[in-house]
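Colleague: how would this look folded up:
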Amino acid sequence: MSTTRPGRTADVAAPLPTVLTLGLARTRIEVRQFFRERDAVVWIFAYPIIMLAIFATVFGQGDARVGATGTFAGIPFGQYFLPGMVATGVMLSSFQNLAITIAVERDDGTLKRLRGTPLPASAYFLGKIGSVLTTSLVQTALLLLVAWTAFGIPMPTTAQRWATFAWVFALGTAAGAVCGVAFSSVPRTGRSASAVVTPVVLVLQFISGVFFGFTQLPGWMQDVSAAFPLKWMAQGMRSVFLPDQFQAQEVSGSWEHGATALVITAYLVLGLVVGARTFRWRRRDDG
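Modeller: Model (predicted):
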């Protein structure tokens, strides 16, 4: 016999949390874990700022004249160097961070244990992406603040330039994140992850016009770097922080926003496809 009183409905079980809710909760966990790793925080957050400080101080008295002719007045080298550091910061926070941390989590069994919980895989990846977006925003904000206050580097003054910054930043962060997830399967162990991932990032910086004027690099190096997204991210950021006349010193004579969006989007799709096919929750020796 039912004991439910007339006019009252039976108790209804609370609805299960959605994937988005779980992803947001996982994001908070990932962000806390990130800031507990002090060496990673120092490297990812401080590296772009330290490099900017070094180059802006050493070359602070000179002008950045890009190209062979130098037919127009230069700008402080720190201003020319800043876009490359913004692009590098995005790559560190997204690609390098995820490629190393996921490899470590796979090696120490964290991924295996997570796979055995009710947490959906999609919520785990949403947490990683949310963490990357959060850390990238904080790191970039700190870099721009130091560049503006400590070195007097002017910030963009038009909505159009900030809009360009927004889509290059968002697209670059997304592509870096998914490529980091895909590349995390390359290191054989968590201990070897830094040794495998960090050289890739450093080489890309040197050939992508981060430390030098891109047109000053050998032609073959320009061709190689054009096949990777960091070159296009740096070029996109140059269109934000440099005067318009500097686009004449690019290889094509323009900022190539269309090509920038196309290449970075292609890496976003490629990272998704490769990551979906190669991602592993267990070590190679764990079945």
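Colleague: use CA for all of it now, contacts and neighbours both
Modeller: Noted.
Colleague: Just give me the neighbour total for the nearest residue to residue 40 once chain neighbours are set aside.
Modeller: Distance criterion C-alpha to C-alpha, 6 or more residues apart in numbering; nearest residue to residue 40, sequence neighbours excluded, is residue 34 at 7.5 Å. Residue 34 sits with 18 neighbouring residues when counted by other C-alpha atoms under 10 Å.
Colleague: isn't residue 34 right next to residue 44, touching?
Modeller: No - assessed by C-alpha atoms under 8 Å, residue 34 is found out of contact with residue 44, at 10.5 Å.
Colleague: The residue nearest to residue 40 sits in which helix or strand?
Modeller: Element membership for residue 34 (DSSP states H and E) is helix 19-36.
Colleague: Just the buried residues of that helix, please?
Modeller: 19, 22-28, 30-31, 34 (16 or more other C-alpha atoms under 10 Å).
Colleague: for the protein, what spans make up the helices?
Modeller: Remark: helices assigned in the chain by DSSP state H are 19-36, 38-41, 47-58, 77-91, 97-107, 110-115, 121-151, 159-183, 193-207, 219-225, 229-241, 257-278.
Colleague: Pipe those into TSV and attach distance to residue 286 per row.
Modeller: Output for the helices of the chain, formatted as TSV (distance: least, C-alpha to C-alpha, whole Å):
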stretch	distance to residue 286
helix 19-36	25
helix 38-41	27
helix 47-58	36
helix 77-91	31
helix 97-107	10
helix 110-115	10
helix 121-151	19
helix 159-183	19
helix 193-207	18
helix 219-225	37
helix 229-241	34
helix 257-278	15
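Colleague: Residue 213 is nearest to which of those helices?
Modeller: Closest approach to residue 213 among the helices of the chain (C-alpha to C-alpha): helix 77-91, 8.5 Å.
Colleague: so the closest one versus helix 121-151, what angle?
Modeller: Following axes from the mean of the first three to the mean of the last three C-alpha atoms, to 10 degrees, one obtains 170 degrees for the angle between helix 77-91 and helix 121-151.
Colleague: Let me see the contact set for the residue lying closest to residue 23 once chain neighbours are set aside.
Modeller: Spatial nearest neighbour of residue 23, chain neighbours left out: residue 123 (4.3 Å); criterion: C-alpha to C-alpha, 6+ apart. Neighbouring residues of residue 123 by C-alpha atoms under 8 Å, 6 or more residues apart in numbering: 19-20, 22-23, 26.
Colleague: I have a second one here; can you model it like the first so I can compare?
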Amino acid sequence: MSTLSLGVSRGHIELLQFRRDRTALVFTFAFPAMLLLLFGTIFNDQYNQPGVTAAHVFSASMLAYGILTTAFVTMGSGLALDREDGTLKRLHGTPLTSTSYIIGKFLLVLALAVAEAVLMIGVGALVFGMSLPDASHWLAFAWIFLLSVVCCSLLGMAVSVIVKHARTAGAILNVPVVALQFISGVFVYPVTQFPQWLITLGSIFPVKWMAQGFRYVFLPDGMKVNEPAGQWELGRIALVLGAWCVIGLVLCLMTFRWTRADR
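Modeller: Here you go, the predicted structure:
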């Protein structure tokens, strides 16, 4: 079997295993949607565009949060668990290559991210009345979404190497997730109210650009004045996310191993 076919087979197994874990299934999807419902209900500010409320902004921005929880956290904790319980060590003795294993994990993450995005967009449109974009914006959504999933998956895989025990994975991986949401304009908007040094710091990481890209897709063009540069900066979004994909891949190649370092 080819590397790709082995990866697809492994992805099918990963999906079946995840579906059987009802606790993970519920919390992976329910928590971001629950936060969106809370934020959208509590904050009802009106912005400079007629008919645009804080709920609409959260509905767009929090797609970045949904991808982080389903890609970065799921990939990082899943890899840490597979190392600790010996799954990776046993797979190393089979024809499954590291590339096939990673493809399988990525297919799981991609499926979860798509389902999460559908749920979040559904909440935004059906509960808060967020308008759906036209065809050209959906095309932009596709490449922003794909780059975001790839980027977060690779970074989650790379960071998993510092997780010594699977039971601590959630606590370790969620620290950067929560911190980045606030400095990247996901939970606090507009970002222009932050000090300049904090805006610069947030701009280094991909989350800021993910959220900004999704706001471009779902919000009126006039909302771009609330962005730090006063523009949507699609070219820079593609450049930064692409760069983080490369950085994540290099880190994965440097850190991936089949067993824990202490074994």
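Colleague: Going by distance to residue 104 of structure 1, which of the buried residues of helix 19-36 of structure 1 wins?
Modeller: Of all the buried residues of helix 19-36 of structure 1, residue 104 of structure 1 sits closest to residue 34, with 12.9 Å by C-alpha to C-alpha.
Colleague: Show me what that closest one lines up with in structure 2.
Modeller: Matched by TM-score structural alignment, residue 34 of structure 1 corresponds to residue 18 in structure 2.
Colleague: Residue 93 of structure 1 now?
Modeller: Checking TM-score structural alignment: residue 93 of structure 1 goes with residue 70.
Colleague: again with residue 49 of structure 1
Modeller: Residue 49 of structure 1 maps onto residue 33 in structure 2, with residues paired by TM-score structural alignment.
Colleague: Next up, the contacts around the spatially closest residue to its match that is not a sequence neighbour.
Modeller: Distances taken as C-alpha to C-alpha, 6+ apart put residue 120 closest to residue 33 of structure 2, at 5.9 Å, once the chain neighbours are dropped. When contacts are counted by C-alpha under 8 Å, 6+ apart, residue 120 of structure 2 is found next to 32-33, 36, 59, 62-63, 66.
Colleague: now residue 163 of structure 2
Modeller: Contacts of residue 163 of structure 2 (C-alpha under 8 Å, 6+ apart): 80, 169, 172.
Colleague: Now render those residues as JSON lines, adding distance to residue 245 of structure 2.
Modeller: Output for these, formatted as JSON lines (distance: C-alpha to C-alpha, whole Å):
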{"residue": "80", "distance to residue 245 of structure 2": "21"}
{"residue": "169", "distance to residue 245 of structure 2": "22"}
{"residue": "172", "distance to residue 245 of structure 2": "21"}
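Colleague: from those residues, which single one is nearest residue 42 of structure 2?
Modeller: residue 172 (28.8 Å).
Colleague: That closest one: neighbouring residues, count only.
Modeller: Neighbour count for residue 172 of structure 2, taken as other C-alpha under 10 Å: 18.
Colleague: now residue 281 of structure 1
Modeller: Applying other C-alpha under 10 Å, we find 20 residues neighbouring residue 281 of structure 1.
Colleague: Am I right that it is in contact with residue 111?
Modeller: Yes - contact criterion C-alpha under 8 Å: residue 281 of structure 1 and residue 111 qualify, at 5.3 Å.
Colleague: For the residue nearest to residue 40 of structure 2 when sequence neighbours are not counted, give its distance to residue 122 of structure 2.
Modeller: Once flanking residues are discounted, residue 40 of structure 2 sits nearest to residue 55: 4.0 Å by C-alpha to C-alpha, 6+ apart. Here residue 55 of structure 2 is placed at a distance of 13 Å from residue 122 of structure 2 (C-alpha to C-alpha, to the nearest Å).
Colleague: same check, this time on residue 43 of structure 2
Modeller: Taken as C-alpha to C-alpha, the span from residue 43 of structure 2 to residue 122 of structure 2 is 19 Å.
Colleague: Which of the two has more residues huddled nearby?
Modeller: Under the criterion of other C-alpha under 10 Å, the comparison of residue 43 of structure 2 against residue 122 puts residue 122 first, with 17 against 12.
Colleague: The more buried one: what's it in contact with?
Modeller: Residue 122 of structure 2 makes no contacts at all, as judged by C-alpha under 8 Å, 6+ apart.
Colleague: corresponding residues in structure 2 for stretch 269-277 of structure 1?
Modeller: The aligned range for stretch 269-277 of structure 1 in structure 2 is 246-254, by TM-score structural alignment.
Colleague: ok, and what's touching that stretch?
Modeller: Stretch 246-254 of structure 2 has contacts (C-alpha under 8 Å, 6+ apart) with 151, 154-155, 157-158.
Colleague: Quick one: map residue 213 of structure 2 onto structure 1.
Modeller: Checking TM-score structural alignment: residue 213 of structure 2 goes with residue 236.
Colleague: Distance check, that match against residue 161 of structure 1.
Modeller: 10 Å.
Colleague: Settle it for me: which of these two has more neighbours?
Modeller: It is residue 236, of residue 236 of structure 1 and residue 161, that has more neighbours when counted by other C-alpha under 10 Å, with 27 against 15.
Colleague: Residue 122 of structure 1 and residue 271 of structure 1: what is the separation?
Modeller: 15 Å.
Colleague: Neighbour count: these two, which is higher?
Modeller: Taking neighbours as other C-alpha under 10 Å, residue 122 of structure 1 and residue 271 compare with residue 271 leading, 22 against 13.
Colleague: With residue 242 of structure 1 as the reference, measure out to residue 155 of structure 1.
Modeller: Residue 155 of structure 1 sits 9 Å away from residue 242 of structure 1, going by C-alpha to C-alpha.
Colleague: ditto for residue 224 of structure 1
Modeller: Counting by C-alpha to C-alpha, the gap from residue 224 of structure 1 to residue 242 of structure 1 is 24 Å.
Colleague: which of the residues in stretch 233-248 of structure 1 are buried?
Modeller: 233-242, 246-247.
Colleague: my bad, should have said stretch 162-171 of structure 1
Modeller: Going by neighbour count (16+ other C-alpha under 10 Å), the buried part of stretch 162-171 of structure 1 is 164-165, 168-171.
Colleague: can you put those in CSV and add distance to residue 107 of structure 1?
Modeller: Formatted as CSV, the buried residues of stretch 162-171 of structure 1 follow (distance: C-alpha to C-alpha, whole Å):
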residue, distance to residue 107 of structure 1
164, 39
165, 36
168, 33
169, 31
170, 30
171, 29
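Colleague: quick one on the thing from earlier: just give me the match in structure 2 for the residue nearest to residue 23 of structure 1.
Modeller: So residue 123 of structure 1 corresponds to residue 100, using TM-score structural alignment.
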